[in-house]
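1. Return a 3D structure for these sequence lines:
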Amino acid sequence: MAKRGGGGGNAGLFGKIAGWFRKPVKTKLQKPPPPNKKPVAPPPHKDPNPVPPPKTGDNYPNERPLLDKYKDETDPNKEPFPGQSVQRLDDQRREEHRMYVDQDGNMRYAKDGTLFDTSTATDIHSDGGRAIFTMDRHGNIYASNYQGAGDFHHSTLANGQPISAAGEMTVKNGKITHVNNNSGHYMPQIQQSANIIDELNSHGINPPVYMHPGHLLNGPDNLIANLR
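-> Coordinates of the predicted model:
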């Protein structure tokens, strides 16, 4: 009887299997991770009503000086307010009273952007509800809900300097509803009234502006055009 070989048939099979394990395994190359990208910051928030800086330039050079009778009003030993001293505001304090008109035609405080309102205003020429205001030659408007005889006047807001406009205004939640030129310290004339009309018109608003004691300058009859 012939002798079987030492498992020759199986040896071939095992050899193939062993050879298969010895073959290098091809692996799929993975792409390197993308470099870390810096997060993109969102665009900065744009305030729809940014507070503008004070205006410069001689936009309204036709000014009115303080009347001579009030030149010594800061001296309590002199007329016109003996025993009292009318305030003067330096640049820092005046800035607290500076106003601006936003893109929607609302008057706001430059100090914090809040809407101006004269509902609680007290003045010496009316029953209240009107603020005093001045405008300088640059077109900066300063206003105050307080006016006190011998204490705080148009000359206070203007620091005793000439004005390009002065008077009173009524403002309801930012909306200007009335402007006049009532100021005993400066006695503004037609040109100063024209100045405030032009400044407000430049912001797209046209509230009624009166020449004291009650002549409507920019109404249907357009008196301002005839008086300029």
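
2. Every contact and neighbour count from this point should use C-alpha atoms.
-> Fine.

3. mind checking the longest helix of this structure?
-> Using DSSP state H, we find that the single longest helix of the chain is helix 8-22.

4. what packs against that helix?
-> With contacts defined as 3 or more Cα pairs under 8 Å, 6 or more residues apart in numbering; DSSP states H and E, helix 8-22 has no helix or strand neighbours.

5. moving C-terminal of it, what's the next helix or strand?
-> Reading on from helix 8-22 to the C-terminus, the next helix or strand found by DSSP states H and E is helix 91-95.

6. Could you report the neighbour count for residue 14?
-> Residues lying near residue 14 (other Cα atoms under 10 Å) number 11.

7. Residue 8 versus that one, what's the distance?
-> 10 Å (Cα to Cα, to the nearest Å).

8. And the longest strand anywhere in the chain, what does it pack against?
-> In the chain, taking DSSP state E as the definition, the longest strand is strand 165-172. Judged by 3+ Cα pairs under 8 Å, 6+ apart, strand 165-172 is in contact with strand 131-135, strand 175-180, helix 190-201.

9. Would you mind putting those into CSV with distance to residue 93 and mean neighbour count alongside?
-> Below are those laid out as CSV (distance: least, Cα to Cα, whole Å; neighbours: other Cα atoms under 10 Å):
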stretch, distance to residue 93, mean neighbour count
strand 131-135, 14, 28
strand 175-180, 23, 20
helix 190-201, 22, 20
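
10. How about residue 168, nearest residue that isn't a chain neighbour?
-> Leaving aside its sequence neighbours, residue 168 sits nearest to residue 132 (Cα to Cα, 6 or more residues apart in numbering; 4.4 Å).

11. Distance check, the one you found against residue 215.
-> 18 Å.

12. Please apply the same query to residue 197.
-> For residue 197, the distance to residue 215 - Cα to Cα - is 14 Å.

13. returning to what we had before: quick one, the longest strand of the chain and strand 175-180 angle?
-> Orientation check (axes from the mean of the first three to the mean of the last three Cα atoms, to 10 degrees): strand 165-172 against strand 175-180 gives 140 degrees.

14. please give me the structure for this one as well, since I'd like to look at both together:
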Amino acid sequence: MISILVIEDEKRVADLLKIGLEENGYQVMVAYDGEMGLRFSHTNSFQLIISDIILPKLNGFEVCQQIRKTDEQIPILMLTALGTADDKLEGFDVGADDYMVKPFDFRELLARVRVLLKRRAISSVDVVKEMKYADLTINLERQEVTRNNIPIKLSPKEYSLLVYLVENVEKVVSRVEIAEKVWNTHFDTGTNFIDVYINYLRKKMDKNFDVKLIHTKPGVGFILTSRQVYK
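-> The predicted structure follows:
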């Protein structure tokens, strides 16, 4: 069940949010001041936080700022009677994801909650920690590369080039594409630096293995594939 933290010192509003959200299938915990809300956020697992700005002990801006020091991903929706542009900008500056002004329509709040939760779910799915192809594994968090569980030490630029090739596995990529995507520059036909780095990679990635992964398609570019159809 999706768990939501509501930080709201007005009991009437807090009760309205708790009842309405629970009727829509969410689990809700309520904190009645900023310090309590911050403490709950550290000691419980929530998927979303709804916070007022004008709160006892710690205001909503301070709570949001503290939460963002330890959790950059959790969606935070701010509810407040302060509706000026400056107030909204300050909320976004400290890490709020959305902003609603009291009084609010609960149906709109519910729609925004669903959007924020969906956005978080998509973001979580999109985070790739590892890339694999054939016997090649790239750990993106530690930037470590292995083939058949044998560590391969690469320079930062060799690593970036390999990641780009794996991202485009089984596809021929041109020198122009590599120059733009890996080096962030336009390819100069008078230089051979990309070929030099491809050769560096080949020596480290393929030399001691029977199956070669990095191949050249003459006049076109390079391809990472385990199919032995290129040289």
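
15. What does the TM-score come to for these two?
-> With the length set by TM-score structural alignment, normalised by the length of structure 1, the two chains reach a TM-score of 0.20; 83 aligned residues with a Cα RMSD of 6.3 Å.

16. all helices for structure 2, in order.
-> 11-23, 34-43, 60-70, 85-93, 106-126, 156-167, 175-182, 193-205.

17. mind putting these in a markdown table, mean neighbour count and distance to residue 99 of structure 2 included?
-> Listed next are the helices of structure 2 as a markdown table, based on neighbours: other Cα atoms under 10 Å; distance: least, Cα to Cα, whole Å:
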| stretch | mean neighbour count | distance to residue 99 of structure 2 |
| --- | --- | --- |
| helix 11-23 | 15 | 15 |
| helix 34-43 | 18 | 17 |
| helix 60-70 | 19 | 12 |
| helix 85-93 | 15 | 7 |
| helix 106-126 | 13 | 9 |
| helix 156-167 | 17 | 37 |
| helix 175-182 | 17 | 37 |
| helix 193-205 | 15 | 48 |
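
18. List the contacts of residue 113 of structure 2.
-> residue 77 (Cα atoms under 8 Å, 6 or more residues apart in numbering).

19. returning to that earlier point: so the longest strand of structure 1 versus strand 131-135, what angle?
-> 130 degrees.

20. Give the buried residues for strand 165-172 of structure 1.
-> 165, 166, 167, 168, 169, 170, 171, 172 (16 or more other Cα atoms under 10 Å).

21. my guess is the fifth one contacts residue 134, does it?
-> No - with contacts defined as Cα atoms under 8 Å, residue 169 of structure 1 does not count as touching residue 134, sitting 10.2 Å away.

22. Please report how far residue 142 of structure 1 lies from residue 223 of structure 1.
-> 26 Å.

23. circling back to that earlier point, quick one: closest of the helices of structure 2 to residue 223 of structure 2.
-> helix 156-167 (7.0 Å; Cα to Cα).

24. outside of that closest one, which residues touch it?
-> With Cα under 8 Å, 6+ apart, helix 156-167 of structure 2 has contacts from 131, 133, 138, 143, 173, 178, 181-182, 197, 200-201, 223-224.

25. if we go to 6 Å?
-> residue 224 (Cα atoms under 6 Å, 6 or more residues apart in numbering).

26. coming back round to it: between the helices and strands packed on strand 165-172 of structure 1, which one is closest to residue 18 of structure 1.
-> Of all these, strand 175-180 comes closest under Cα to Cα, at 93.6 Å.

27. packing partners for the closest one?
-> strand 165-172, strand 209-211 (3 or more Cα pairs under 6 Å, 6 or more residues apart in numbering; DSSP states H and E).

28. Residues in contact with the helix or strand just after the shortest one: which ones?
-> Spelled out, that is strand 209-211 of structure 1. Sequence order places strand 215-216 as the next helix or strand after strand 209-211 of structure 1, per DSSP H and E. Under the contact criterion Cα under 6 Å, 6+ apart, strand 215-216 of structure 1 has outside partners 209, 210.

29. And whichever helix or strand comes after strand 215-216 of structure 1, what's buried?
-> For strand 215-216 of structure 1, the succeeding helix or strand toward the C-terminus, using DSSP H and E, is helix 223-227. Using 16+ other Cα under 10 Å as the test for burial, helix 223-227 of structure 1 gives residue 224.

30. Who are the packing partners of helix 223-227 of structure 1?
-> Partner elements for helix 223-227 of structure 1 (3+ Cα pairs under 6 Å, 6+ apart): none found.

31. Dump the buried residues of strand 165-172 of structure 1 into JSON lines; add distance to residue 107 of structure 1 as well.
-> Converted to JSON lines, the buried residues of strand 165-172 of structure 1 look like this (distance: Cα to Cα, whole Å):
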{"residue": "165", "distance to residue 107 of structure 1": "17"}
{"residue": "166", "distance to residue 107 of structure 1": "16"}
{"residue": "167", "distance to residue 107 of structure 1": "16"}
{"residue": "168", "distance to residue 107 of structure 1": "14"}
{"residue": "169", "distance to residue 107 of structure 1": "11"}
{"residue": "170", "distance to residue 107 of structure 1": "11"}
{"residue": "171", "distance to residue 107 of structure 1": "8"}
{"residue": "172", "distance to residue 107 of structure 1": "9"}
